[in-house]
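*Asks:* Next one to model:
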Amino acid sequence: MKYRTLGKTGFKISEVSLGTWQLGGKWGDPFSVKDAQDTLAAAYDAGVNFFDTADIYQDGQSEHAIGQFRKTHDDIIISTKIGRKLPEQTAAGYSPDNIRQWIDACLQNQGVDVLDNVLLHSPSFDTYYTPDTFFTLDQLKKEGKIKNYGVSVEKVEQAIKALDYNIGSVEIIFNMFRLRPAKLFFELAKQHNVGILARVPLASGLLSGKYTLTTQFGPNDQRTTNRHGEQFDKGETFSGVDYATGVKAADELKARLHTDNLAATALRWILMFDAVSTVIPGASKASQISRNTTAADLPAPTHEQMGIVEDVYAQYIKNPVDYLW
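*Replies:* Next up, the predicted model:
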């Protein structure tokens, strides 16, 4: 495992980290404490030291599981997101009182006195024009409750606006089906010494290359329930790509890149961008960890292969994805 610096935070974090939305379960399945601890241990043994969670993941159980793991592995770094407990995403919801309540709950869930990294969890656009939200986080740093903070965004323009504040990192959807961040944001992030956390790196599994038009997902799976943004921003599901189009594009990538392991290839492709500090694939059980962590050891894609990704994106994905996010 190789490590990169997460912007101005100074944290040295693994190029491949672990996203814990599915930790101990899978897309809505019941939470398993044993599976959670086994998954965390497998990731740690593979060199992963950065774990991405949120206060709403498994209703706090994800944070609690990582906090328990940290008691015997105190060299890991936990990044947690706050704000999705709101019934509706509004700037007013990110009030100083709410932020403080969320932070205190995270401290309790993780069993710590200070949080390594806190991200606002995809807040509404007007939140970025409410300075008091970010000034509250500055104050919490001064008080020693958080070490660093940043934002998890839906749109490139939100990431750009967030650079006005004292953020250390931005979590943004970036993958072979979402190229716009690299063109508009990455260089700005480097200029501000802000680290980039690449989330949804496999486009909800489309970039595994294993899905077909007949693949079925569970009734509680957001790949079933949120394809049109019924629950939250549709860009979170399949990166906003029409499912049938995504299957076709993934099949073409496999053929033109001559790979039967598109998932690892897709993760390695993200790491070609030096603005990216880490890529955050998820896993619900220990056996899935090596699939992700070994991706960093693959040979770097060639110039021709990078061009193939651009070509497939332009042909299948750019309209409308490039114009929406």
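*Asks:* alpha carbons only for contacts and neighbour counts from here, please
*Replies:* Will do.
*Asks:* now the helices: where do they sit in the stretch 51-200 of the chain?
*Replies:* Counting by DSSP state H, counting those that start in this stretch, residue ranges of the helices within the stretch 51-200 of the chain are 61-70, 96-110, 131-143, 156-162, 180-184, 186-191.
*Asks:* Now the second one, please; I'll put the structures next to each other:
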Amino acid sequence: MNYRKLGKTNFEVSEIALGTWQVGGKWGSSFNNESADELLNAAIDKGVNFIDTADVYENGLSETAVGRVVRSRSERIYVATKCGRQINPHVNEGYQPKVLQKYVEDSLKRLQLDTIDLIQLHCPPTEVYYRPEIFELFDKLKKEGKIQNLGVSVEKVEEGLKAIEFPNVTTVQIIFNLFRQRPSELFFKEAQKKDVGIIARVPLASGLLTGKFSEKSIFDSKDHRFFNREGASFDKGETFSGINYELGLIAVNELKKLFPEVTNLAPLALQWILNFKEVSCIIPGASTEGHVMSNLSTLDLPLLNPEKIAAMNEIYEHYIKKEVQHLW
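*Replies:* A predicted model of the protein is given here:
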């Protein structure tokens, strides 16, 4: 495993970390504690030391599982969680310091840890980034020892740029992958200037970049890849990175032609991200131990050569850019 500094947290975190939206069961299925424990332990066994969860993942069961496994290990494991998405309706007015403080305290109880290494606002409405009192709350929580660092998870580049104007924001979690390249233009440079850690989320475009899907693939009715393609429940950028599914398959087929010997594109897609030194870590999700091993196999690959990277980028330029670049 390789490690990189997570901005001004000064944490040295594994390049390939773990996102836990699906831990304990695939999207749409019931939570399984045994499966969650096996998956989390497998990741830690391989050197993963940064785990990202949220209070809304499986209604808190993901946090509970993460805390249980972390407490059972001797290694230093950094835990990041998120707050704010419980607010319903999810609007600016619902974001109040007392509300957010209660969410943080509830997360601490579920995790059963002494402190939260990184608490992140969970994709709040854009207006929230213009309210200093929201960000000031987390200075208070840090003084109380409930948290160590504040970060944000954002939908848009503009939100990330606004968030890092607040000096206590140490990390930004942003969708970044081969099919969502805009953050690497201005945002990466500005974040680096302010020593803000960049956490790349949705790195495989909801599995699209594994190359395992086709026109015949069927998704469970409770899976966001089935019901949220047009943003019916939340920002459509969370689902297949906002790309039209059929167009995405066409672009993926071009990737397969570029790597005809490869049956699983996921490690190549993750390695493409690691080529950006501004990225602190990637948080691919996993619902099986096999997914964890697939993600970590990225580190065993020979480095992509400049010609291959240029060809991958050309696929984005030709098929994807005009569909997503201006939206997020």
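*Asks:* TM-score for these two?
*Replies:* A TM-score of 0.98 describes the superposed chains when it is computed by TM-score structural alignment, normalised by the length of structure 1; 325 aligned residues with a C-alpha RMSD of 1.0 Å.
*Asks:* hang on, the earlier thing: Throw the helices of the stretch 51-200 of structure 1 into TSV and include distance to Asp297 of structure 1 and mean neighbour count, thanks.
*Replies:* Formatted as TSV, the entries for those read as follows, by distance: least, C-alpha to C-alpha, whole Å; neighbours: other C-alpha atoms under 10 Å:
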stretch	distance to Asp297 of structure 1	mean neighbour count
helix 61-70	26	22
helix 96-110	32	18
helix 131-143	36	16
helix 156-162	29	19
helix 180-184	22	16
helix 186-191	23	16
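*Asks:* Between those helices, which one is closest to Ala296 of structure 1.
*Replies:* Distance to Ala296 of structure 1, taken as C-alpha to C-alpha, is lowest for helix 180-184 among these, at 19.1 Å.
*Asks:* Tell me how many other residues crowd the residue nearest to Leu327 of structure 2 when sequence neighbours are not counted.
*Replies:* Using C-alpha to C-alpha, 6 or more residues apart in numbering and skipping the chain neighbours, the partner closest in space to Leu327 of structure 2 is Lys156 (7.9 Å). Close neighbours of Lys156 of structure 2, defined as other C-alpha atoms under 10 Å, add up to 18.
*Asks:* again, but for Gln22 of structure 2
*Replies:* Residue neighbour count, defined by other C-alpha under 10 Å, stands at 20 for Gln22 of structure 2.
*Asks:* Likewise for Val247 of structure 1?
*Replies:* By other C-alpha under 10 Å, neighbour count at Val247 of structure 1 equals 20.
*Asks:* Just confirm it contacts Ser208, I think it does.
*Replies:* No: shown here, Val247 of structure 1 and Ser208 do not form a contact pair, counting by C-alpha atoms under 8 Å, at 9.9 Å.
*Asks:* rewinding a little: take the helices of the stretch 51-200 of structure 1 and lay them out in CSV including distance to Ser122 of structure 1.
*Replies:* Shown next, in CSV, are the helices of the stretch 51-200 of structure 1 (distance: least, C-alpha to C-alpha, whole Å):
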stretch, distance to Ser122 of structure 1
helix 61-70, 18
helix 96-110, 14
helix 131-143, 13
helix 156-162, 9
helix 180-184, 16
helix 186-191, 18
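*Asks:* Tell me the spacing between the residue nearest to the spatial centre of structure 1 and Cys106 of structure 1.
*Replies:* Averaging the C-alpha coordinates of structure 1 gives a centre point, and the residue nearest to it by C-alpha atoms, centre = their mean is Arg199 (2.6 Å). As defined by C-alpha to C-alpha, to the nearest Å, Arg199 of structure 1 lies at a distance of 21 Å from Cys106 of structure 1.
*Asks:* can you check Leu86 of structure 1 too?
*Replies:* 15 Å.
*Asks:* what's the answer for Asp116 of structure 1, then?
*Replies:* Spatial separation of Asp116 of structure 1 from Cys106 of structure 1 under the definition C-alpha to C-alpha is 11 Å.
*Asks:* same check, this time on Thr127 of structure 1
*Replies:* 21 Å.
*Asks:* Counterpart of Lys162 of structure 2 over in structure 1?
*Replies:* When structure 1 is aligned by TM-score structural alignment, the residue opposite Lys162 of structure 2 is Lys161.
*Asks:* Spatially nearest residue to that match (excluding sequence neighbours)?
*Replies:* Taking C-alpha to C-alpha, 6+ apart as the measure, Lys161 of structure 1 lies nearest to Tyr128, with 6.6 Å between them; neighbours along the chain are not counted.
*Asks:* Done for today, thanks.
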